[in-house]
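Visitor: any chance you can model this:
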Amino acid sequence: MATIVMERIGRLFISLQQLRQVPRMLTEAAPSMPGTVRDSEVPCYFRERYVHAGYRPLHQNWRYYFLSLFQRHNETLNIWTHLLGFLAILMRFCQLAETVDFVRDPHSWPLLILLLSSMNYMACSVVAHMLGTKSEVCHYVFFFLDYVGVAQYQYGSAVVHFYYAVEENWHRQVQGIFMPAATVLSCLSCLGCCYGKYRNHSLPPWVRKLGQVVPSAVAYSWDTSPVFQRLFSWSAAGDDPALIFHFGQVAFFLSSVFFFTHPVPERWFPGCCDFVGQSHQLFHVFLMFCTLSQIQASHLDYLGRRTLYSRLHRSGEAALFVGMYVITLVVCAFIVAFMIRKVKHLLDCKHKSK
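Guide: Take a look at the predicted model:
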């Protein structure tokens, strides 16, 4: 017995020794990582209000920006919040795949769209915050990609709410227009966000924010209307386990909107939230919890409301919604391509004028 105990202690000691070498290994892997710089050393449209330091320098090699995942800078938490969110949704997807037939059951396809669109927007956000400071062009391109992720997630939210969460009376009123309208609103949201970023150099921050928030707010109100109706009739719903998660997703989303539109607490403590505590970091956290709550609510609706939604939705309707998801992605890709051309023209003019 004593021999076994000593062997286990020895193995534990070796593991701890190896763990202690990880920081040194990272340092050796990136021996010349530049330090962060202040806001005065980066272009104005890279700066965040009330965040004075922690910016990564431009025009480094790609390796630097990938390895900055392990560096302390003002985007570190923005990267890690959605990276962890992506991994959490991926794990949830693997769990659901054990009991949900995503291939042969068409009624599961809206849930699949939500899972894929959720992972896509998290991944796009990670890429934008990790690589968007390499250059001016990269900044626009990667954040345009981020807006595509947001737009297709809006469509994913719309399809699960309309397919699983809708009540019969609301379905009867919007049956032919709900998903086409959701598709158009998602594309308009992408366009509004891209245009707001494009005009970031010449418009006041509140105007840019307005261009990003208003289309997304209209899309959210439309996409979530079936959930709002469910919540308004909560007392008559009986013992519906999905409602608490629907309430959670709405509460988390509204909290995320507050921090997206209001730069607090950094406005109250300028320069003190350069690395931790920025409003955008809190926005990421609340949006991640919103998405996880939404996935759980949609899964419970998929299980508990099958009799209703299989009667409301015609045969082949799920396949149609998959096709509309692809159309949304294609249209958003064209919007981004158009806006990238405008950005390159803008930067070329700016460089020629110097």
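Visitor: alpha carbons only for contacts and neighbour counts from here, please
Guide: Will do.
Visitor: residue 195: how many residues sit nearby?
Guide: Neighbour count of residue 195, defined by other C-alpha atoms under 10 Å: 20.
Visitor: with residue 238 instead?
Guide: 9.
Visitor: next, it: secondary structure please.
Guide: What DSSP: H, G, I helix; E, B strand; the rest coil gives for residue 238 is coil.
Visitor: can you tell me the element residue 102 falls in?
Guide: Element membership for residue 102 (DSSP states H and E) is empty, with no helix or strand holding it.
Visitor: was I right about it contacting residue 108?
Guide: Yes: applying C-alpha atoms under 8 Å as the test, residue 102 and residue 108 come out as touching, 5.6 Å apart.
Visitor: more crowded one of the two?
Guide: residue 108 (20 against 16).
Visitor: return the distance of the more buried one relative to residue 13.
Guide: The spacing between residue 108 and residue 13, counted by C-alpha to C-alpha, to the nearest Å, is 48 Å.
Visitor: which ones are touching the closest residue to residue 275 other than its chain neighbours?
Guide: Once flanking residues are discounted, residue 275 sits nearest to residue 74: 4.5 Å by C-alpha to C-alpha, 6 or more residues apart in numbering. Taking C-alpha atoms under 8 Å, 6 or more residues apart in numbering as the contact definition, residue 74 lies against 53, 54, 55, 274, 275, 276.
Visitor: which of those lies closest to residue 229?
Guide: residue 276 (37.7 Å; C-alpha to C-alpha).
Visitor: any idea how many residues pack against the closest one?
Guide: 17.
Visitor: my read: it touches residue 75, true?
Guide: No: counting by C-alpha under 8 Å, residue 276 stays clear of residue 75, with 9.3 Å between them.
Visitor: could you also give me the structure for this second sequence? I'd like to compare it with the first:
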Amino acid sequence: MAKDALLSSLLTGSGGAVDCVEPEKGKLGDMAYWPTVTTKDQIPDWLRDNDYIVGGHPMPTYSYRRVPWFRDNRPCSVHVCLGFSRPPPHQRRQASLWLFNRRSCICFGLSTTFHTLRSHSYKVHHSWGKMDILGICVLALGAGSSMTFYAFYCRPVVQRVYWGLNLFSALAAAVVLFDSGGGGSKMRTLRGGVFTLLALSALLPFFHTASLMGWSRARDEIGAVWYLAEGMSLLLGVGLFVSRVPERLKPGSFDILGHSHQLFHICAIIGGAFHVATLVVGYNYRRMHPSC
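Guide: The predicted structure is shown next:
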């Protein structure tokens, strides 16, 4: 049968043109015979991201209508953003909150689109995989620059230096990860390392200002407690993502729910909530103390 021949070609392919072959339509029409969810040994190389997840892998659908509707091991997180709840603020002190909100919407929107369409085809998978990486870099830029705004509110020169560092780090991360192809299990450690460096670059202005004003003032003026909680949440998520825990400890038990990629997304959302709490502390302090 055509289906069996095509599946055999996918199993023997090495990730080149064979892996990108589009299935022919059978007599049932509209590719209705094409399998949706299978084991790791039956998917093409470009969809194989984690060898410790045994089942629940999506097969290529080559259809935008079908990819969102079957249950597989994609991250089951729902990204909610309130980016369009009100018109843009006009006060300078509110701009930092507003910009981070918008950049979060960009990041989570691109991430949701990638994880929804990743099983469409080789070309769509890698194109949207790069958009997913771009979204992460945009969010990292938004987190670092918004924190710097309140941390060095009275030091505009230092503020701009750190903004430049945040921009350079985000662009460098995007270039490195784009060049790596944007995905695959072999690039997992590289991606994790780049994400860690992005997080550390965003932490630099916090440590700098905390050393200048002391812990007590940093806690009250820029929400230091929340910012540290954000950093710990993001580093935990990256650590789970790179180490592939818990599925590494018990392969097959976390195929659909609870694997490291989902936990990474959950940690990212929690970290974003902590960052909003940090900015709210900074905004409230500057609203009460507008002058330096």
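Visitor: mind checking how far the aligned residue in the second structure for residue 293 of the first structure is from residue 233 of the second structure?
Guide: In the second structure, residue 293 of the first structure lines up with residue 274, judged by TM-score structural alignment. Distance of residue 274 of the second structure to residue 233 of the second structure, computed by C-alpha to C-alpha: 9 Å.
Visitor: residues in the first structure aligned with stretch 124-141 of the second structure?
Guide: Alignment of stretch 124-141 of the second structure against the first structure: residues 138-155, by TM-score structural alignment.
Visitor: most neighbours, which of the contacts of residue 74 of the first structure?
Guide: residue 55 (25 neighbours).
Visitor: residue in the second structure paired with that one?
Guide: By TM-score structural alignment, residue 55 of the first structure lines up with residue 57.
Visitor: I figured that match hits residue 45, correct?
Guide: No: with contact defined as C-alpha under 8 Å, residue 57 of the second structure does not reach residue 45; the gap is 11.7 Å.
Visitor: overlap in contacts, those two.
Guide: The contact sets of residue 57 of the second structure and residue 45 do not overlap (C-alpha under 8 Å, 6+ apart).
Visitor: how far does the one helix or strand residue 140 of the second structure maps to sit from its chain's centre?
Guide: Secondary structure assignment for residue 140 of the second structure, by DSSP H and E: helix 122-151. Counting by C-alpha atoms, centre = their mean, to the nearest Å, helix 122-151 of the second structure is centred 7 Å from the centre of its parent chain.
Visitor: tilt between the helix or strand just after that helix and helix 122-151?
Guide: For helix 122-151 of the second structure, the following helix or strand on the C-terminal side (DSSP H and E) is helix 156-179. Relative orientation of helix 156-179 of the second structure versus helix 122-151 (axes from the mean of the first three to the mean of the last three C-alpha atoms, to 10 degrees): 170 degrees.
Visitor: mean deviation of helix 156-179 of the second structure from the first structure?
Guide: Helix 156-179 of the second structure, aligned to the first structure and superposed, deviates on average by 2.3 Å (mean C-alpha distance after the TM-score superposition for the first structure).
Visitor: ok, now stretch 188-206 of the second structure?
Guide: Following superposition, stretch 188-206 of the second structure is found to deviate from the first structure by 2.7 Å on average (mean C-alpha distance after the TM-score superposition for the first structure).
Visitor: how about residue 285 of the second structure, nearest residue that isn't a chain neighbour?
Guide: residue 221 (5.7 Å).
Visitor: how close does the one you found get to residue 166 of the second structure?
Guide: Counting by C-alpha to C-alpha - residue 221 of the second structure and residue 166 of the second structure are separated by 21 Å.
Visitor: between those two, which has more neighbouring residues?
Guide: residue 166 (25 against 21).
Visitor: and that one, what does it touch?
Guide: Contacts for residue 166 of the second structure (C-alpha under 8 Å, 6+ apart) come out as 140, 141, 144, 145, 201, 202.
Visitor: for the aligned partner of it in the first structure, give its distance to residue 295 of the first structure.
Guide: When the first structure is aligned by TM-score structural alignment, residue 166 of the second structure is paired with residue 182. According to C-alpha to C-alpha, residue 182 of the first structure and residue 295 of the first structure sit 19 Å apart.
Visitor: farthest-separated two in the contacts of residue 166 of the second structure?
Guide: The span of these, defined through C-alpha to C-alpha, is set by 145 and 201 at 10.5 Å.
Visitor: neighbour count: those two, which is higher?
Guide: Comparing residue 145 of the second structure with residue 201 by other C-alpha under 10 Å, the one with more neighbours is residue 145, at 25 against 20.
Visitor: need the contact list for that one.
Guide: Contacts of residue 145 of the second structure (C-alpha under 8 Å, 6+ apart): 96, 162, 163, 166, 202.
Visitor: at 7 Å what do you get?
Guide: By C-alpha atoms under 7 Å, 6 or more residues apart in numbering, the residues touching residue 145 of the second structure are 163, 166.
Visitor: any idea how far it is from residue 165 of the second structure?
Guide: Applying C-alpha to C-alpha to residue 145 of the second structure and residue 165 of the second structure gives a distance of 9 Å.
Visitor: list the buried ones in stretch 9-19 of the first structure?
Guide: Residues of stretch 9-19 of the first structure classed as buried: none (neighbour count, 16 or more other C-alpha atoms under 10 Å).
Visitor: residue range for that stretch in the second structure?
Guide: Alignment note (TM-score structural alignment): stretch 9-19 of the first structure is unmatched in the second structure.
Visitor: that stretch: how far from the chain's middle?
Guide: Here stretch 9-19 of the first structure is found 38 Å from its chain centre; the criterion is C-alpha atoms, centre = their mean.
Visitor: cool, and stretch 274-292 of the second structure?
Guide: Chain-centre distance of stretch 274-292 of the second structure: 26 Å, with C-alpha atoms, centre = their mean.
Visitor: identify the residues contacting that stretch?
Guide: Contacts for stretch 274-292 of the second structure (C-alpha under 7 Å, 6+ apart): 93-94, 97, 147, 150, 154, 221-223, 226-227, 229-230.
Visitor: what residue of the first structure takes the place of residue 258 of the second structure?
Guide: When the first structure is aligned by TM-score structural alignment, residue 258 of the second structure is paired with residue 277.
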